[in-house]
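>>> got a structure for you, letters missing:
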């Protein structure tokens, strides 16, 4: 098997952790988490999410990374190696992850187009004239979300990502995360302080931090939290496998995984700390849904006044952009590593192909949202637009079943004792997988995943 995309590595411990955290931290933390909190009861969803991050996200994150480190290859060639070329396991724990990550990239560009377009709209004051009129702000987003302007904004991001990937892993992906992640965290802390000083913000802070079961569909909140953890931490989508393959046996995978998941959870938590108090301060409904950042938040920015609102809004959207950029580059890196190693293609060829194909499909996704045109209003899987269809297939099914396949592979093919021994390479004396943990991987974790899959199937069909 030719491997023209060479095996990469990390230049330093800090760069390794930042890169690992960078692929976890993304649009799911900044765009999806705040509206999921709003749609699922505030503090109770936050509590369920934190529990799921520890009990579901972290164990699976460790598992997927260790498979990558053991194989020293990306998911598709790596699973072929670990499973002695079993087509069943190579597809279920390899190709399925690659397909999922490619589907995510296809609509990720559209979100980046929204994000970049709204950075310019907010900074220039173009949205300020709309005031706090929900209908006017919603109409503006509806007009832009499927426009050629959005496609152009996404194209700029695609070109930037292509250049970063083509400079090589260390000079491109790693360096981006090393600088972008600390900047993002500083921005979020500053914005959270400002948001919580707004008049009326205390009510939002209390709602966000206080678990309240009243009126909350707990099974639905649990299902939403597990899927959000999968999407946020990045399990079941080939990324953790690839980044694990870049680690050496001397790296403390257990410790580094815990730090990366903590960083990811911190960014999600701080994003809620920025958004939720501000929503309550200006009387905006927290359960606004997917349009929260681009419909509800602009109203908050406008209510703050012209200059303060433009500064706050622009900084927040820049923070979103930094998270999205590190995430999309990591997503593409998974595609580049898998296809390049599997077919022996050069890095430049593979990067160009992955970027071109995913961006090309994203144009269709974006134009499907346009009020008019050949693709406008087309539906798939019932009443879903192309964006929701891809999100359903990738986030709903791909991540869940990809994680389940990898877990079953370790339990019934690879063997937990072997996995535990290899996961403890480079680990200290205290933070290690222990033999008693086998029962958790064999019973509670599969039950969590199967229950989630059942909930997802029931929700979509």
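Received the coordinates, thanks. Note that the coordinates shown come from a computational prediction; the quantities given were computed from them, not determined experimentally. Residues are numbered from 1 along each chain as shown.

>>> when you work out contacts or count neighbours from here on, use the C-alpha atoms and nothing else.
OK.

>>> helix, strand, or coil at residue 6?
coil (DSSP: H, G, I helix; E, B strand; the rest coil).

>>> how near is it to residue 178?
22 Å (Cα to Cα, to the nearest Å).

>>> of the two, give the one with the bigger neighbour count.
residue 178 (20 against 15; other Cα atoms under 10 Å).

>>> would you agree that one is in contact with residue 12?
No - judged on Cα atoms under 8 Å, residue 178 makes no contact with residue 12 at a distance of 10.2 Å.

>>> which helices and strands does whatever helix or strand residue 59 lives in pack with?
Secondary structure from DSSP states H and E places residue 59 in helix 58-71. In terms of contacts (3 or more Cα pairs under 8 Å, 6 or more residues apart in numbering; DSSP states H and E), helix 58-71 is packed against helix 75-82, helix 239-245, helix 253-281, helix 399-409, helix 416-423.

>>> can you list contacts of it?
Contacting residues not belonging to helix 58-71 are listed as 74-75, 78-79, 81-82, 233-236, 240-249, 253-254, 257-258, 261, 403, 406-407, 419, 422-423 [Cα atoms under 8 Å, 6 or more residues apart in numbering].

>>> swap in 7 Å and give it another go.
74-75, 78, 81-82, 235, 240-247, 254, 257-258, 261, 423 (Cα atoms under 7 Å, 6 or more residues apart in numbering).

>>> can you check stretch 72-80 too?
68, 71, 86, 89-90, 93-95, 238, 241-242, 245-246, 337-338, 341-342.

>>> need the buried ones from those selected in ChimeraX.
Buried residues within these, by 16 or more other Cα atoms under 10 Å, are selected in ChimeraX with:
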select :68,71,89,90,93,94,95,238,241,242,245,246,337,338,341,342
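
>>> measure residue 201 to residue 357 for me?
Residue 201 is 44 Å from residue 357, by Cα to Cα.

>>> swap in residue 366?
Residue 366 is 14 Å from residue 357, by Cα to Cα.

>>> and the end-to-end length of stretch 370-389?
With Cα to Cα, one end of stretch 370-389 sits 16 Å from the other.

>>> which helix or which strand is home to residue 310?
helix 306-343.

>>> what residues sit buried inside that helix?
306, 309-342.

>>> next: stretch 6-19.
Neighbour-count burial for stretch 6-19 [16+ other Cα under 10 Å]: 8, 9, 10, 15, 16, 17, 18, 19.

>>> any idea how far apart the tips of it sit?
Stretch 6-19: ends 18 Å apart by Cα to Cα.

>>> residue 305: neighbour count?
Neighbour count for residue 305, taken as other Cα under 10 Å: 13.

>>> typo on my end, it should be residue 123
Around residue 123 there are 19 residues (other Cα under 10 Å).

>>> ok, now residue 378?
12.

>>> can you tell me the SS state at it?
coil.

>>> before we move on, what about residue 214?
coil.

>>> state the distance from it to residue 41.
From residue 214 to residue 41 the distance is 8 Å (Cα to Cα).

>>> against that first model, consider the following:
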């Protein structure tokens, strides 16, 4: 049993929104939108968010509240033989955290560089030992927050960080409105292209982005749900979290694309977007240094809140399954994550640590980062929906139950298969082909649109 609880509904929402809003919203969303044709991507993205991410949010939060335990113990409570599946999910989460903290360190480094007026470039940054130093700082800060507990650390941080994130987003968006190509950026972001709905790659990218962005399928929301009071409405809370997450992504797009278009740049993916494309614009635009400080500060706070959530999954499990106190469990896991992340950190450093010419960070992202999330989500659905039927969880899901039981597993299998055969768009790399998938893509579109329409009746009744 977990004794910890959120102090209030507001604290719970701020913490869960903090877990959801991270680099996936501000950096990755704009990158994936840029690759997939702007507004053409929004329809699949919104359908994916409300059709699949919301039910998964409800599922994980309700499991956590019902069982009041961590992800490993939750699997054990269903059947002892399922315990290794919980450890498998936990291992994937910690491996993702190991390189996520490297990225968090990069963002922190650029924030401090622009704050000091040095305006570093990615090439000069990674040619030094600074990425290692900032990786250490990001790891220590994350561990420090988690060690202070649910209320004293995670919730207290969320109450400061999340209002700051949204304030910075709004301030940067207001500045972007003054740029010459704001209208073009808005058209690019919000003009739909229905012809691409037969492209299976678009759908796969949208579902992958939504699951990544909302932190579902990783045990984060299950862990956070174990701290929720009984009276909280998980259905409405899940919609609040989803809407906040989508809003952060869209506002970030209205910040990034006006800058990109106004200075004749291209909305490329990955490190190029955040660390090369945008800094080029910051260096020449009016008030560029102030905008850069705000942007990289925004990225760091968002990344930190997500990193804290990832580490909390492990610390909660260590506390529950061992005799370690929270400070000791945090120290042990933070140290383990740091060691696991060293190869990724060294891959963008003077050592240029690589395998067959590929940086270790890229290899970890392409393997663990690509496949851990859909596999973990499948395991959660299999164990807590197919292998057992927890009455209170079933009641929380309502008419979303068939979606979780039947549709989401199919979607996750399709995503995993598409990524395996190379149809899906990867997370941090640039792929320029947009192969259409004809009848298969059209079938996917028809099924999802029909399910989305049917579930509209459920939303009308419950919201």
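Okay, I see it. If you're wondering where the values come from, they're calculated on a predicted model, not measured in any experiment.

>>> and the TM-score between these chains?
Here the TM-score for the pair of chains, by TM-score structural alignment, normalised by the length of structure 1, is 0.87; 424 aligned residues with a Cα RMSD of 2.1 Å.

>>> which of the contacts of helix 58-71 of structure 1 are buried?
74-75, 78, 81-82, 235, 240-247, 254, 257-258, 261, 423.

>>> turn the helices and strands packed on helix 58-71 of structure 1 into JSON lines, including distance to residue 29 of structure 1.
Output for the helices and strands packed on helix 58-71 of structure 1, formatted as JSON lines (distance: least, Cα to Cα, whole Å):
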{"stretch": "helix 75-82", "distance to residue 29 of structure 1": "25"}
{"stretch": "helix 239-245", "distance to residue 29 of structure 1": "17"}
{"stretch": "helix 253-281", "distance to residue 29 of structure 1": "4"}
{"stretch": "helix 399-409", "distance to residue 29 of structure 1": "16"}
{"stretch": "helix 416-423", "distance to residue 29 of structure 1": "27"}
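
>>> follow-up on the earlier one: looking at residue 214 and residue 41 of structure 1, which is more packed in?
Ranked by neighbour count (other Cα under 10 Å), residue 214 of structure 1 and residue 41 place residue 41 first, with 24 against 9.

>>> and the more buried one, what's its match in structure 2?
The alignment partner of residue 41 of structure 1 in structure 2, by TM-score structural alignment, is residue 37.

>>> residue 160 of structure 2 -> structure 1?
So, by TM-score structural alignment, residue 160 of structure 2 is matched to residue 179.

>>> so its match, which state does it fall into?
The three-state label given to residue 179 of structure 1 by three-state DSSP is helix.

>>> burial count for it?
14.

>>> just residue 450 of structure 2 next, same as before
10.

>>> setting the sequence-adjacent residues aside, check what's closest to residue 150 of structure 1.
In space, and not counting its chain neighbours, residue 150 of structure 1 is closest to residue 113: 4.9 Å by Cα to Cα, 6 or more residues apart in numbering.

>>> where in structure 2 does the helix or strand where that neighbour lies fall?
Residue 113 of structure 1 is part of helix 96-124 when elements are defined by DSSP H and E. In the comparison with structure 2, helix 96-124 of structure 1 aligns to the range 88-116 (TM-score structural alignment).

>>> average offset of the matching stretch relative to structure 1?
Its aligned residues in structure 1 lie a mean 1.2 Å from stretch 88-116 of structure 2 after superposition (mean Cα distance after the TM-score superposition for structure 1).

>>> buried stuff in that stretch?
So, applying 16+ other Cα under 10 Å, buried residues of stretch 88-116 of structure 2: 89-90, 92-115.

>>> for stretch 96-107 of structure 2, what is the distance to the chain centroid?
13 Å (Cα atoms, centre = their mean, to the nearest Å).

>>> who touches that stretch?
Against stretch 96-107 of structure 2 from outside (Cα under 7 Å, 6+ apart): 131, 134-135, 138-139, 296, 299-300, 303-304, 307, 310, 337-338, 340-341, 344-345, 361, 368-369.

>>> what does stretch 109-124 of structure 2 give?
134, 275, 276, 289, 292, 293, 296, 297.

>>> including distance to residue 147 of structure 2, could these go into CSV?
CSV is the format used below for the contacts of stretch 109-124 of structure 2 (distance: Cα to Cα, whole Å):
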residue, distance to residue 147 of structure 2
134, 20
275, 31
276, 35
289, 34
292, 31
293, 28
296, 25
297, 23
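
>>> farthest pair within those residues?
134 and 289 (20.5 Å; Cα to Cα).

>>> what residue in structure 1 is paired with residue 13 of structure 2?
Per TM-score structural alignment, residue 13 of structure 2 is aligned with residue 17.

>>> mean per-residue distance, the strand or helix carrying that match versus structure 2.
Element membership for residue 17 of structure 1 (DSSP H and E) is helix 13-24. Compared with structure 2 after fitting, helix 13-24 of structure 1 deviates on average by 0.8 Å (mean Cα distance after the TM-score superposition for structure 1).

>>> and that helix, what does it pack onto?
Applying 3 or more Cα pairs under 7 Å, 6 or more residues apart in numbering; DSSP states H and E, one finds that helix 13-24 of structure 1 contacts helix 175-196, helix 253-281, helix 306-343.

>>> excluding its backbone neighbours, what's nearest residue 126 of structure 2?
residue 349 (4.9 Å).

>>> surely that neighbour meets residue 125?
No - taking contacts as Cα atoms under 7 Å, residue 349 of structure 2 lies outside contact range of residue 125: 8.2 Å.

>>> can you pick out the residue with more neighbours from residue 201 and residue 357 of structure 1?
residue 201 (20 against 13).

>>> how far away is the counterpart of that one in structure 2 from residue 30 of structure 2?
In structure 2, residue 201 of structure 1 lines up with residue 182, judged by TM-score structural alignment. Separation of residue 182 of structure 2 from residue 30 of structure 2 (Cα to Cα): 15 Å.

>>> can I take it that residue 3 of structure 1 is in a strand?
No - assessed with three-state DSSP, residue 3 of structure 1 is coil; it does not lie in a strand.

>>> and it, how far from residue 32 of structure 1?
Distance from residue 3 of structure 1 to residue 32 of structure 1, by Cα to Cα: 36 Å.

>>> closest to residue 452 of structure 1 out of the helices and strands packed on helix 13-24 of structure 1?
Among the helices and strands packed on helix 13-24 of structure 1, helix 253-281 sits nearest to residue 452 of structure 1 (Cα to Cα), with 20.2 Å.
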